Structure formats: structure tokens, C-alpha cells
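>>> Provided below for reference: sequence and predicted model.
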Amino acid sequence: MSDLQSSVDSHKKSAAEQRLATPEGRREFIKATLSCWLGTTMEYVDFALYGLAAGLVFGDVFFPELTQTIALLSSFATYSVGFIARPIGAVFFGRMGDRKGRKFVLVTTIALMGISTTLIGFIPSYATIGLWAPLMLVILRFVQGFGAGAELSGATVMLGEYAPPRHRGLIASIIGIGSNSGTLVASAVWLLVLMLDPEDVNSWGWRIPFILSALIAVAATLIRRHVRETPVFEQEQNESKQSDSQTTNAKQAPAAKASFLARNKAFFVMLGLRIGENGPSYLAQGFVIGYVVKILHVNKTVATTAVFVASLLGFFVIPFAGWLSDRYGRRIVYRWFCFLLMLYAVPAYMFLETRDPFIVASIIVVGMCLASLGIFGVQAAYGVELFGVRNRYSKMALAKELGGILSGGTAALVASALFDHYKTWWPIAIYFVLMAGIGFITTFFAPETRGRDLNAVEDAI
């Protein structure tokens, strides 16, 4: 299909290549890359901090009157609230981003996320104000998710639209490095916090990571205020002003005659790809922390150290996955990552039962490298290329966040409930395989999009 052919085969330079040809354009590219990296770092600091806190201390701080298993379940239930808010934010901010531009939205979302995350660190405990404590936690978690619903997709769109087609997979994977940086920062700070006495951790130590996250939010906000709009969006706006209504109607005619499934195929493809990545990611990175600490009674530092090590490896794994997608194509690389996750699940949860610190840490590291790092490095460029320019932000954000609710947002909650009911690991492993399998099957219906012209109006089908 001609709209999927690499733009490098064309004599006409893309909007991104034209801007990068000037010194000023290269400076704008660096500034945009830095702002996207910091913004995504902020988002994943939020979620990694909350995931670690939910697994390590929130049960004791906000749900002290419940059993260990039910307290863990309640902690991850509040974790899921953020995912419920994300698609609402995706719809609200995504439509705004397609109309007013990527930059306008990204400045707003980073401010919302930063404020809500910082305020979590100031919530009094259940022992101090009773039920108001978990209620305030839920409210701030909702606001956090509302902003995050457009943050990841917006940063991905901005960086993808800034990148030259030939290296879009590699450059867009910087979004994954941002998420990895957030996880690294969160786990590093938590390692320091866990050096305190357990009583100090539960009373005030857990607050430190949330309060310090304000530093990243402020830096990202200041940089984003001075970032220029993406070259792809600027070109689309110029072309829209120059075209008359007849030309516009002619462009939209094929889509209007197509079936509902044909018009929205890219949306459903993104939904399936997201489920295959996000569910296993949050099981490998979020649920497993609480599982090995609260259920298997492995030392807290083992899981936290494993997350830290995996985050360090991510600075190699993520760009390598993006480079592979530039070299061999988005679809085949994504398919292989999903397949490897399906093979990983059963032996991983089986060997966690050994409670051996080295084995437990290795399982967490491998799981994160496959689900939270590698596959995410491919998804960035793939998602941007799946959608047409006029609805890219809104469609991609909604597909990602709905996929997040159906997988990552409920993964820890479902896994906790499965263990509470069956008292064994194998239903969790099967659940893991099923979600990775959805991503694997989706790749057989997904188009190859490597190097696609991002100013194309139609979605890739």
C-alpha cells in the first residue's frame, strides 16, 4: 500500500526532515526531545512511586485494619482509579491536542500530574484522619490519571512527529527511556527510603519520593513552555488553511463510505497492541512487588533492587528495540516480544515460589526487560504511524488508555483477587499469557507502518 511505503523512498523530504535541515530546527528537536523525556519521566515516576508504595506500605498506612491480602487488594484498587481517569483525560485533552496543538496540552498535563503527585506525599495517615485518608488518596489518584491520560500519547506524538522517518523507531523510543527513567528514579529513591527503620518508613519516609517528584515536574513544565509545535502539525495546519472545502470533502469521502470496522481498524489494532504490552508490564513491574513482599515474604530490597537493575538495563533495551523496528519493521518485532512474554509467564511465577533472592530478582528483571521496556520501545513509533494526522492525538490516546484500563489498570487488582481465591500462582500466570496473547494475535491483523508519511490524512489499514 502506497501510504505505508517508507518516506525515504520519496524525493520529497518530510516536514521533520525539512526542519532538521536548519540549525534552529536541530535546536528545536533537542528541546522537544528533552521536554518529552522529562514529561514521560514524570508520568512514570508517578506510577512507579505509587506502584511501589501500594505494594510496600500503603496497606499499612491507609488500610491498617484489613488482612495482608485484602489490604494489598485495596491498595491496588486505589491504584486502578488512576487508570479509570486516564481515558477521560485522553478524550478531553486528545481532542484539544488535535485542534490547538500538541504543545498546549502537554504543558497542562505535566502541571496536573506534578501537583497531584506531590500532594499525595502530604496526605495524613488513616490513624490520623480515618477514612478521609484513603478518600483523599483516591481523589488525587484520579487527578493524576486525568492528566496522565494525554501525557504519554501526547509526548509520543510530539517526538514521533519531530523524528525523521528513517530513524523514527529509534527516536520515538526515547519515550520509553523516559518511562524507564521514571521507574529508575522511583526505585532509587525507594531504595534509600527503605534504609530507614520500618516504623520511620511507614510514618514519614514514604512521603519523601512523592514530594521530591515536584522537581521533575517544574523542570519539564519550564522547558515545555518554550518548545515549538511539531513540524507535522504545523504543515497540516498550513495545508488546511490553503485547501478549500471541496478538496477537504474529497479527502474525507473514502472514509465516509467505508464500514465502521474499516474506519476504526487502526484504533482496534492499537487497543490490542496496548493490552498485549500494558497488562504484562504491570504484572511484571507492579503486582509482582507486592506479591513477593507481602505473600512470599521476600525482603523488600530484593524486589526494589531488581526494578532498579532492570531500569538501568532499559537504557540499552529500549533504544535497541526501537532500532530493531526501524531495521526489520514494527509488526514482526512487536510479535516476537509478545511471543516471548507468553513463554515467560509460567516458568516465571513457578520459580518465584523458590523465594531465592537471586532467582526472584532475575525473574523481575527479565519480565521488565520484555514487557515494560523492550515492547514499549517498539510501540511508540508504531502507535504514531497507525493514525492519520487530523485525529492522531485523540485516537491514539483513547486507544492506549482504554487498553490500559482493560489490562494494566486492572492487572494488579485481578491478579490479587485470583490469588485470594485460588491461593496459588498458576491462575495469575494464565492471566499473564492471555494478555500477552492478545497482543500477539493483534499483530496478524496490524499493518506494517515503518516510515509512513505522518501527514497522511487516512489511518493505516
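Sure, I can see it.
>>> From here on, just use CA atoms for contacts and neighbour counts.
OK.
>>> Show me where the stretch 201-350 of the chain has its strands.
Counting by DSSP state E, counting those that start in this stretch, the stretch 201-350 of the chain has no strands at all.
>>> after the helix or strand in which residue 418 is found, next one along is what?
Assigned by DSSP states H and E, residue 418 falls within helix 408-422. Scanning forward in sequence from helix 408-422 by DSSP H and E, the next helix or strand is helix 426-442.
>>> need the contact list for residue 177.
By Cα atoms under 8 Å, 6 or more residues apart in numbering, residue 177 lies in contact with 37, 314, 315, 318, 319, 377.
>>> That one and residue 66, how far apart?
38 Å (Cα to Cα, to the nearest Å).
>>> who wins for neighbours among the contacts of residue 177?
Each of the contacts of residue 177 was scored by neighbour count (other Cα atoms under 10 Å); the top score is that of residue 377, with 32 neighbours.
>>> so how far is residue 395 from that one?
Note on residue 377: its distance to residue 395, by Cα to Cα, is 20 Å.
>>> Over to residue 31?
Taking Cα to Cα as the measure, residue 31 falls 26 Å from residue 395.
>>> Which residue, other than its chain neighbours, is closest to the residue nearest in space to the middle of the chain?
For the chain, the residue nearest the mean C-alpha position is residue 152 (6.0 Å; Cα atoms, centre = their mean). Spatial nearest neighbour of residue 152, chain neighbours left out: residue 40 (6.1 Å); criterion: Cα to Cα, 6 or more residues apart in numbering.
>>> again, but for residue 134
The shortest distance from residue 134 to any non-neighbouring residue, by Cα to Cα, 6+ apart, is to residue 62 (5.7 Å).
>>> hang on, isn't that neighbour packed against residue 126?
Yes: Residue 62 lies in contact with residue 126 (Cα atoms under 8 Å); the separation is 4.9 Å.
>>> who's more crowded, the two?
Using other Cα under 10 Å, the more surrounded residue of residue 62 and residue 126 is residue 62, with 27 against 18.
>>> Take this one as well and set it beside the first:
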Amino acid sequence: MATDRRYPWKVTASSFLGNTLEYYDFLVYGTAAAVIFPKVFFPDAGGFVATLAAFGTFAVGFLARPLGGLYFGRRGDRRGRKPTLLVTLSVMGVSTVLIGLLPGYGVLGPAAPLLLVALRLVQGFAVGGEWGGSMIIVLESAPPHRRGFFSAWPNTGGFSAQILITGVFAWVYTLPEAALYSWGWRVPFLLSAVILAVTFWMRLSLKESPVFTAAVKTEREPDPVRSTFRENWRSLLLILGLRFAEALPYFLLTVFALSYATTLKIDKSVLNTAILVVSVLAFVSHGVFAAISDRIGRRPVYLFGAVVVGLAAVPFFWLLQTGQFALILLGYVLVLNLGHNAINAVQPAFFAELFPADRRYTGAAGGRELASILAGGLTPFVATALAGPGGTRWPLVAGYVVLGAVLTIVSAWLAPETFRRDLHTTAEPATTPRRRTSRL
């Protein structure tokens, strides 16, 4: 452990910026795929088909993330957290900048969308290794009694990215149409180079995780991927279930709800403002829930968040249908700040602590990204299909969220308590739940 008390904050700031870049790159692509890419990269297709094609390139990134999680997880467990994070950051940032420089269909023809897909695959591959590594290097560098608190802050990167994207595109949309489709849409992608440069500079000055440094002095696992699936498959299954109550409400409220609101004649600016407010409040809620988890354990906080998500699913749609901003915001606060944020704040520490030191990066990153396809990436598609034409079958969507919450509640109940686990151990951790959680 570094003796400098400021060092854990430095590691945390670096990982926060890295995850902000990660989510910024992924979310800015989604925004462009909905508005810009159909005309720039798929002009020969009809409006609906072009939009589907653009969203298809968005989905490709999710398919590449598990591969990245396993590849970079193995690399991080064998070569170190710091050098691996420098690679993921560089690949992720450069691929995003290249998307911003990519000529459109009018210049390259069919090669333009093919190159777009290729860059999206590279982007998703790098993102798959960024989350796990950045969380783990913070966890393994933080004071033992505050691991949850420190590792929660990088996980607010999605909300800080949402704030940045809202501001950038608010300006981009003010441009004349000719400027918007020629160079204006490229600005958000090129701006990621600023975050990339600052974060890369910060990471160069970081030390290797003290846990990894200690682990290399012992006999290390020759193949972390094989060992993780052979010996830690229960933890991987637990992560799959634990992700539903976190990923479902996030993508439901930030993606599906925007399209569903149009069927209710609600202006998208109302929901965008609500998302902006809860994104700011997320910093407070993450800090509070993470600090609580360091005192009473990860499982109670995780269970609380999952129960809130399940109970608030139906009321959220009732509040949304009122069309009143104050009530809509209340729904967002209940589901995201009170439910989702309780889970999201604890998730980095909880997932990483499930695995021994020599397989921690592989298990946490690979498990989370494998689960992201089912628990997150398919949410907008499934919710749209369940809602049906005109969104009249919204109770099915709410039921979908409740089912996901139940899966998470069961998984959290079966999971072991981890907040006092020794991170240096390379032994297989117990998987039986701790019925009673003692307080510090």
C-alpha cells in the first residue's frame, strides 16, 4: 500500500477519467448512430433501414466487449494492471478519434460503413478491458476499510459522460444542416482526444497495484481464463444475475424511455433534462451507498438497490404517463438514484472481491462483459418488442424489469459477503452466503 494518503485519490481520478472516456465514446456513438450515421454512412438505404443499420453498428460494440474483457483480463493478471490499462485507454481513444476522421459514404462508398464497423469492433474490444482494470487498480490501491468508497467513483463515469455529451450535442444541433453533416458531427468524437491525453499522462505516473506486485512474487496462474471458467464458474454465474437490476433500468430509462416518450407526446427535452439531473445526483448517491457498503457489507446495499428497482418499475411508468416534469423526475430519481446507483456504487468492489488475486482482472472484467450482452445490450430491443406498436403493452416492460430485479435479488442472496476479504489471497474464495453481516 502506498504510504502517501493522496495516492489512492490519484489512482481514483485516473480511473474516473478513463471510465468517463469509455462511456463517452460508447454513448456519443449511440447518439450519432441515431441522428447522423444513417445519412452519412447509409444514404442509399431507406430511413428506417438506415437507422437499423446504424444501430446495428452500435450493437457490434457490445459483441466485442466480452472478448476484450477476457483478453485484457488475462493480460492484466499476467503482466500487470497499469501496462494493460495504458493499452486499453490508447486503443479505445484512438479508435474513437479515427471514427471522427472517417470519410462518409459519399467519399469512400461501401468501404465507409465497413470501416465504421471495424472501428466500432476495436472500440468495443478495448472498452471490455477498461472497466475491470480501472476498478481493480483502485480497489487494490485503496485503504482496506474504504475499498468500496474509492472504487465507486470511477463507476460514475457513465454519468459524467452523459453530462458531457448533453452539453456537446446541445451545441452541435445548433449548427446549420450542411455543417452538421459535414464536420459538426465529428467534433464530439475528436474531443475525446483531450480526455485521452490527460488520462494517459496521469496513468503513466501511477504505480503498479500493490496486490499485483505481491502476487508476482508467488507462483502465478499460467492461464487465468481457463482457470476462471473451471474454478470460478459460480462467481461468473452470480455476476450474470447481479447485472440485471443494474443494466436493465439504466438502458431502459436512458434509451428506451426516450423513444417510448414520443408515443406519449412528451418532448424528448423533458426526459433529457431529467437524465441530466439524475446524472448530477449520481455523484452524491454513489458516495453515500459505497461508504455504507464499507461498514455493513456489499450484499445488503446491493439487495436494497435491487428491491427498489423492482418496486419502482410499475410506478415509473405511471409517473411517466402524467407528462409532468416533476413527477417524471421523481420516477427517474427513484429508479436510478435510489435503486440503480445503490447497485452501481457497490458493483466494482463486489465483483472484483469475488475472485482471487491471480484471476481477479479476468473474472471481474470477463464476467461483467459477458453479462452485458444479455443484461444490457438487448434491453432496448426487448423492451420495444414487449411494448408493441404505440407502447400500449408497457406493463410487460415493467414486468421485464421486475423479473430482472428478482434474478438479481436471488443472486445477491446466494453470493458471499466480500467486504472483509483479503485481496492478496490466491485461494478459491468461498461461495456460501454470509447470513449475518457484522459491522465495523
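Perfect, I can see it now. Small disclaimer: the values here were computed from a predicted structure and weren't measured.
>>> Let me know the TM-score between chain one and chain two.
Here the TM-score for the pair of chains, by TM-score structural alignment, normalised by the length of the second structure, is 0.87; 426 aligned residues with a Cα RMSD of 3.0 Å.
>>> Report the buried residues of the lengthiest helix in the second structure.
Using DSSP state H to define each element, the second structure has its longest helix at helix 47-79. Neighbour counts using 16 or more other Cα atoms under 10 Å place 50-55, 57-78 of helix 47-79 of the second structure among the buried residues.
>>> Can you spell out which helices and strands pack onto it?
Other elements packing on helix 47-79 of the second structure under the criterion 3 or more Cα pairs under 8 Å, 6 or more residues apart in numbering; DSSP states H and E are helix 7-35, helix 37-41, helix 81-101, helix 111-139, helix 224-231, helix 360-372.
>>> now the fifth one and helix 360-372, what's the angle there?
Spelled out, that is helix 224-231 of the second structure. Angle of helix 224-231 of the second structure versus helix 360-372, following axes from the mean of the first three to the mean of the last three Cα atoms, to 10 degrees, is 70 degrees.
>>> Helix 224-231 of the second structure to helix 47-79, inter-axis angle?
90 degrees.
>>> and for helix 224-231 of the second structure, what are the contacting residues?
By Cα under 8 Å, 6+ apart, helix 224-231 of the second structure touches 70, 74, 77, 221, 236, 358, 359, 362, 363, 428.
>>> Serialize those residues to CSV and add fields for distance to residue 294 of the second structure.
Below are those laid out as CSV (distance: Cα to Cα, whole Å):
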residue, distance to residue 294 of the second structure
70, 28
74, 28
77, 25
221, 29
236, 23
358, 23
359, 23
362, 24
363, 22
428, 22
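>>> If any of these are buried, give me the PyMOL selection for them.
Burial among the contacts of helix 224-231 of the second structure is assessed by 16+ other Cα under 10 Å; the matching PyMOL selection reads:
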select buried, resi 70+74+77+221+236+358+359+362+363
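>>> Now do the longest helix of the second structure: distance to the chain's middle.
Distance of helix 47-79 of the second structure from the chain centroid (Cα atoms, centre = their mean, to the nearest Å) equals 12 Å.
>>> Please apply the same query to stretch 123-139 of the first structure.
Its chain's C-alpha centre and that of stretch 123-139 of the first structure lie 27 Å apart, by Cα atoms, centre = their mean.
>>> Does the residue nearest to residue 152 of the first structure touch residue 155 like I think?
Yes: counting by Cα under 8 Å, residue 40 of the first structure touches residue 155, with 7.1 Å between them.
>>> got any residues that touch both of these two?
The contact sets of residue 40 of the first structure and residue 155 overlap at residue 175 (Cα under 8 Å, 6+ apart).
>>> Out of the contacts of residue 177 of the first structure, which comes closest to residue 214 of the first structure?
Of all those, residue 214 of the first structure sits closest to residue 37, with 15.7 Å by Cα to Cα.
>>> which residues touch the aligned residue in the second structure for the closest one?
Per TM-score structural alignment, the equivalent position to residue 37 of the first structure in the second structure is residue 16. By Cα under 8 Å, 6+ apart, residue 16 of the second structure lies in contact with 153, 154, 155, 156, 157.
>>> mind redoing it with 10 Å?
Contact analysis of residue 16 of the second structure by Cα atoms under 10 Å, 6 or more residues apart in numbering lists 10, 22, 131, 134-135, 138, 151-158, 160, 199.
>>> what's the matching residue for residue 303 of the first structure over in the second structure?
Applying TM-score structural alignment, one finds that residue 303 of the first structure aligns to residue 271 in the second structure.
>>> Its match reaches residue 254, doesn't it?
Yes: counting by Cα atoms under 10 Å, residue 271 of the second structure does reach residue 254; the two are 8.5 Å apart.
>>> Neighbour count for these two, which is higher?
Shown here are residue 271 of the second structure and residue 254; by other Cα under 10 Å, residue 271 has more neighbours (22 against 18).
>>> Now that one. Nearest residue, chain neighbours left out?
Computed as Cα to Cα, 6+ apart, the closest residue to residue 271 of the second structure that is not its neighbour in sequence is residue 258, at 6.8 Å.
>>> Which position in the first structure pairs with that neighbour?
Match for residue 258 of the second structure (TM-score structural alignment): residue 289.
>>> Now do the contacts for that match.
Residues in contact with residue 289 of the first structure (Cα under 10 Å, 6+ apart) are 51-56, 283, 295, 298, 300, 302-304, 306-307, 364.
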